[in-house]
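K.L.:
Provided below are the primary sequence and the corresponding predicted coordinates.
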Amino acid sequence: MAESRKGDPSLTSLRDQIDGIDDTIHDLLMRRIELARHIGQEKSQAQGTAFRPAREAQIMRRLAARHSGPFPFPVAIRIWREIIAASLSVEGRFVVSVYVPEPLEAGLAYLALARAYFGSGTPLLQAQTEAGVLRAVRDGKAAVGVLPIASDTHTARASAEPWWYTLTAGGSSRPRVVANLPWLTSADTGSDDARAMAVARIDAEASGDDISLIAFESTENISRDRIRKEAEFAGLLLDWAATWTDGEQSARWQLAQIEGFVAENDPRLANLVNSLGGELTRFVNLGCYARPGNGTAP
């Protein structure tokens, strides 16, 4: 029976069709990489950068909208992440610095996130502190830095101060938050699963569905609830992500996640500071990231 099926014309025809599809996919991949190489040459002349996470998120969402059939959508996304990473590699030098703390399990989790997002062929530069990641990006040794999700659980082992607080004093050339890792989450993703943020020295861009990160400096006298209510009145929907108080200063810094893309010169931020007088003294826009997908296609 097995011998007769080997000669089955229908099976031979199906296998030939699969071979043809494989060849077509391979041809299109080579064509895509060639186009990426030309884009890299154009950006090099204009002193631009190849990494555009907002554009990548738009690609992922477009794929989600058109995906159908039994092929697992998360697998499709993983394939495209590899394709995008390969394109970045031919557009110019692309290295990612990754925070790899102890214990080893935590460090490996951040490496796995970086590898899944930035591809199996992208060079990863390991740093044992958050400051080391920021330094690699600032000095040009890495195009992107992968750091832990901002929270109140900062430890001195990570760095003397939280990475997001460091960015508040970085000036116009500071790295900015540009992506959230992983891009695709699932219903099984728990609060203990590894997540990270990516920073890069590029301008933030709107993807169409974003979350912005704004750091506010305030006095100790004002509550989070009051700031939130005034923010809503100013047209900003926010949730608190982290707080940091430098022992040598009386001011308190609070990191907020705000719904939507908030530009550097968004007048709502200035209106919020003015509405609270001297209790909210200033703000720093730390960037934004595209809202992650939920692991399913429509």
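P.N.:
In hand now; what should we look at?
K.L.:
C-alpha from now on. contacts and neighbour counts both.
P.N.:
Noted.
K.L.:
where exactly do the strands run in the stretch 1-150 of the chain?
P.N.:
For the stretch 1-150 of the chain, the strands defined by DSSP state E, counting those that start in this stretch occupy 96-99, 124-127, 144-148.
K.L.:
want to compare, so here's the second one:
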Amino acid sequence: MSEHIPSLADLRREIDVLDDQIQDLLRRRAEAVRRVAATKQSQGSLDNGAFLRPGREAQILRRLMERHRQGLPPAALVRIWREMISALYDLQAPLKVAVHAPNKSAARWDLARDFYGSTTPMQLCNTATAVMRAISAHPMTLGVMAPPEEGERESWWPMLAGRANDTPRVIAKLPFVPNPRGRLAELGAFVIARTPPEESGEDCTLVVVVANEEAPSMARLSTLLAQAGLDGRVLAQQHGAGDGGSRMLVEIPGFMAEGDARLAALIAAEPGLIADAVVIGAYPVPVAEVIVSLSVTVEEGCQP
């Protein structure tokens, strides 16, 4: 007897059944999020963006990527989950996104939209100060910030070098999973919010080092970092900080919290040079994606 070959009608009916099952599972997931929100509300932990779990979300996406074998391209799989996660934010608190667009460039709008979903309200801000005002006016606002550039007129990262409880912190880096077929492959962004960063298991920390000299030796700084047990690299500098000193944005592998003993050791190593070192956030290391027969690799270090 010949093997039965399903007709197109049979296959389409199978797709309809699968669609119904997917929709039912989405409904169940939304209900689970509602229960989580209710529990957090009873514990008073939904204030000031505390419902955001950047570390937990990174773990979810990494797990999905690890078990992904075939079917959808990995970037599409992540986009679907990010759309779902972002849409379900509203069950906990109304989220907004302010996109930093220096030089009136909207290039990172799509990058932000890809990660935070089509239903999340977004606004374009052509200055870092405008983003900070948006976050101050609405604590549930995320800022998607352009990476620091040499000679930029306004740097956003020194604005985070305070220790007040409501000072925004870096919580993510985009894109988390690059899409090599998209036009946004060369772009990047840091995400800031009025919520503490969260450890994901593979992270990088950003520290603002305040120096008493306007142009400190980078070699000397690297030596002091190494002596304090910190394998850091300078991403950006701000000279002439108004007091004759300078500020440096340093990226350090691993997750660090404010008050880490290594930062105290850095300052103590040469207090005449290092005035302060402030953790301004941390982010889950993005996944580096190489699509070769739908294979996925995770690149070591802090670079996506």
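P.N.:
In hand now; what should we look at? Being a predicted model, the structure only gives us computed values, none of them experimental.
K.L.:
Can you tell me the SS state at the residue positioned nearest the centre of structure 1?
P.N.:
Residue closest to the average C-alpha location in structure 1 (C-alpha atoms, centre = their mean): residue 179, at 1.5 Å. Recorded secondary structure, residue 179 of structure 1: strand (DSSP: H, G, I helix; E, B strand; the rest coil).
K.L.:
Next one: the aligned partner of residue 24 of structure 1 in structure 2 relative to residue 15 of structure 2, how far apart?
P.N.:
Under the alignment (TM-score structural alignment), residue 24 of structure 1 pairs with residue 21 of structure 2. Separation of residue 21 of structure 2 from residue 15 of structure 2 (C-alpha to C-alpha, to the nearest Å) stands at 10 Å.
K.L.:
residues near residue 17 of structure 1, how many?
P.N.:
By other C-alpha atoms under 10 Å, 12 other residues sit near residue 17 of structure 1.
K.L.:
Check the gap between it and residue 26 of structure 1 for me.
P.N.:
If you go by C-alpha to C-alpha, the gap between residue 17 of structure 1 and residue 26 of structure 1 works out to 14 Å.
K.L.:
how about the helices in the stretch 51-200 of structure 2?
P.N.:
For the stretch 51-200 of structure 2, the helices defined by DSSP state H, counting those that start in this stretch cover 54-67, 74-87, 109-116, 128-137.
K.L.:
Which part of structure 2 matches stretch 210-219 of structure 1?
P.N.:
Going by TM-score structural alignment, stretch 210-219 of structure 1 lines up with residues 203-212 of structure 2.
K.L.:
quick one: contacts for residue 171 of structure 2?
P.N.:
Going by C-alpha atoms under 8 Å, 6 or more residues apart in numbering, residue 171 of structure 2 touches 54, 190-193, 195-198, 281-284.
K.L.:
Which of those residues fall in strands?
P.N.:
Judged by DSSP state E, the subset of those located in strands is 190-193, 281-284.
K.L.:
Name the member of these with the most neighbours.
P.N.:
residue 282 (33 neighbours).
K.L.:
Just confirm that residue contacts residue 205, I think it does.
P.N.:
Yes: using C-alpha atoms under 8 Å, residue 282 of structure 2 is in contact with residue 205, at 4.1 Å.
K.L.:
Quickly list what's touching both of these two.
P.N.:
Common contact partners of residue 282 of structure 2 and residue 205 (C-alpha under 8 Å, 6+ apart): 255-256.
K.L.:
The closest residue to residue 230 of structure 2 other than its chain neighbours: which element?
P.N.:
Take residue 230 of structure 2 and drop its neighbours on the chain: the residue closest to it by C-alpha to C-alpha, 6 or more residues apart in numbering is residue 252, 6.7 Å away. Residue 252 of structure 2 belongs to strand 246-253 when assigned by DSSP states H and E.
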